[in-house]
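Novice: A structural model of the following input is requested.
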Amino acid sequence: MSLVAYPDIASLPEEVRTAIAHAPVQLNIFKMMANAETCFIPLTRLGGTILSPQKLDAKLRELVILMVAKIEGGEYEWIQHVPIAISVGAMQEQVDAIARNAIDAPCFSDVERAALRFTEEVVNRVKADEATVRELMKFLSPREIVELILAIGFYMTMARLTETTRTDLDPPAGTKVVDALRC
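Specialist: Next up, the predicted model:
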């Protein structure tokens, strides 16, 4: 049972109730986020944008999200994003390597290693070392780097939200949320 109570959905503003009702799957994270009713719509839009097609490769994005979840102890995000990562081309071997914090494992490409190292530094030290950023710049455009930073920050926030409130774990929703964004 969550530490922080979920809101009474019926008492939320109509826009929030409608957004929750139209979600592709009723996840506890959405219900918890609805406690901050004025932030709910902007947060879900940002999350949806991060999961929508961007210039940043979806597989790379998902590997990075898993890295954030690993570092932050974000069990909720890990459970939800493993199936998404696999669906966009990540291998189980890569998921397992991230779980072991083995970011130099041979299952990762050079760009994936650079992005995982970058993620580790951003999460743990706020900013990545200049050498790490320069290494990533060999592979990614400025746009992709900024999209990556925004994904890292968003999922740091979601991990803090779900872990601090003790949001009840949902079974993996698979790709339902991401699939709904493609429509």
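
Novice: can we go C-alpha only for contacts and neighbour counts from here?
Specialist: Will do.

Novice: on contacts alone, who are the packing partners of whichever helix or strand V177 is part of?
Specialist: Under the criterion of DSSP states H and E, V177 resides in helix 176-182. On a contact count with 3 or more CA pairs under 8 Å, 6 or more residues apart in numbering; DSSP states H and E, helix 176-182 meets helix 37-51.

Novice: I'd like the structure of this one too, to check against the first:
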Amino acid sequence: MREVAIPRVGHLSNAPDEMFQHERIARGPGMAETKITALKRGAQSSAFSLPEKAALRFTDDVVADVPAGDAGFAAAAQFLSPRQRVERNLTVGYCMLTCRLLESFAVTIEPEGVTQGRKLKR
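Specialist: Predicted structure coming up:
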């Protein structure tokens, strides 16, 4: 469920590099292209399972508001233990930080196969 949450944070944070990198990672274990496309629509999409929809609702709530809303916590509680919810919240928060860092310094997407590092534009 983490690989639906991380690119969703990228989308909600308007961070194309984060989306690109984590959509690519999600393809590794075989996430269907329909799900990757549906990440932009979030939990409203029929492409996701109930646990994935709960993860997306929780992610949306954590990104949108502090504290996250009761609906997101209730949805996540159906599928995640309290410890897993804490870990998910930390993951989403870290992802938000990463998105803000990437966008603040105008870090660009690497060409395919390039892993030598990126040049900051700012």
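
Novice: Quantitatively, what TM-score do the chains reach?
Specialist: After superposition, the two chains reach a TM-score (TM-score structural alignment, normalised by the length of the second structure) of 0.84; 114 aligned residues with a CA RMSD of 1.7 Å.

Novice: quick revisit: in the helix holding V177 of the first structure, what's buried?
Specialist: Neighbour counts over helix 176-182 of the first structure (16 or more other CA atoms under 10 Å) mark V177, V178 as buried.

Novice: same check, this time on stretch 75-87 of the first structure
Specialist: E75, Y76, E77, W78, I79, Q80, H81, V82, P83, I84, A85, I86.

Novice: those helices in the first structure, which residues are they?
Specialist: Here the first structure has its helices, by DSSP state H, at 14-21, 28-33, 37-51, 58-72, 75-87, 92-99, 110-125, 130-137, 142-165, 176-182.

Novice: Tell me the counterpart residues of the third one in the second structure, please.
Specialist: What it means is helix 37-51 of the first structure. Mapping helix 37-51 of the first structure onto the second structure (TM-score structural alignment) gives no aligned residues.

Novice: Now that helix: buried residues?
Specialist: Residues of helix 37-51 of the first structure classed as buried by neighbour count (16+ other CA under 10 Å): E37, F40, I41, L43, T44, G47, I50, L51.

Novice: Okay, the nearest residue to the last one once chain neighbours are set aside and G48 of the first structure: tell me how far apart.
Specialist: With CA to CA, 6 or more residues apart in numbering as the criterion, L51 of the first structure has its nearest non-adjacent residue at 6.3 Å, and that residue is V178. Computed with CA to CA, to the nearest Å, the distance linking V178 of the first structure and G48 of the first structure is 8 Å.

Novice: what do you get for S109 of the first structure?
Specialist: Distance from S109 of the first structure to G48 of the first structure, by CA to CA: 27 Å.

Novice: Map P7 of the second structure across to the first structure for me.
Specialist: By TM-score structural alignment, P7 of the second structure lines up with L66 in the first structure.

Novice: Mind telling me what E135 of the first structure corresponds to in the second structure?
Specialist: Aligned partner of E135 of the first structure by TM-score structural alignment: A75.
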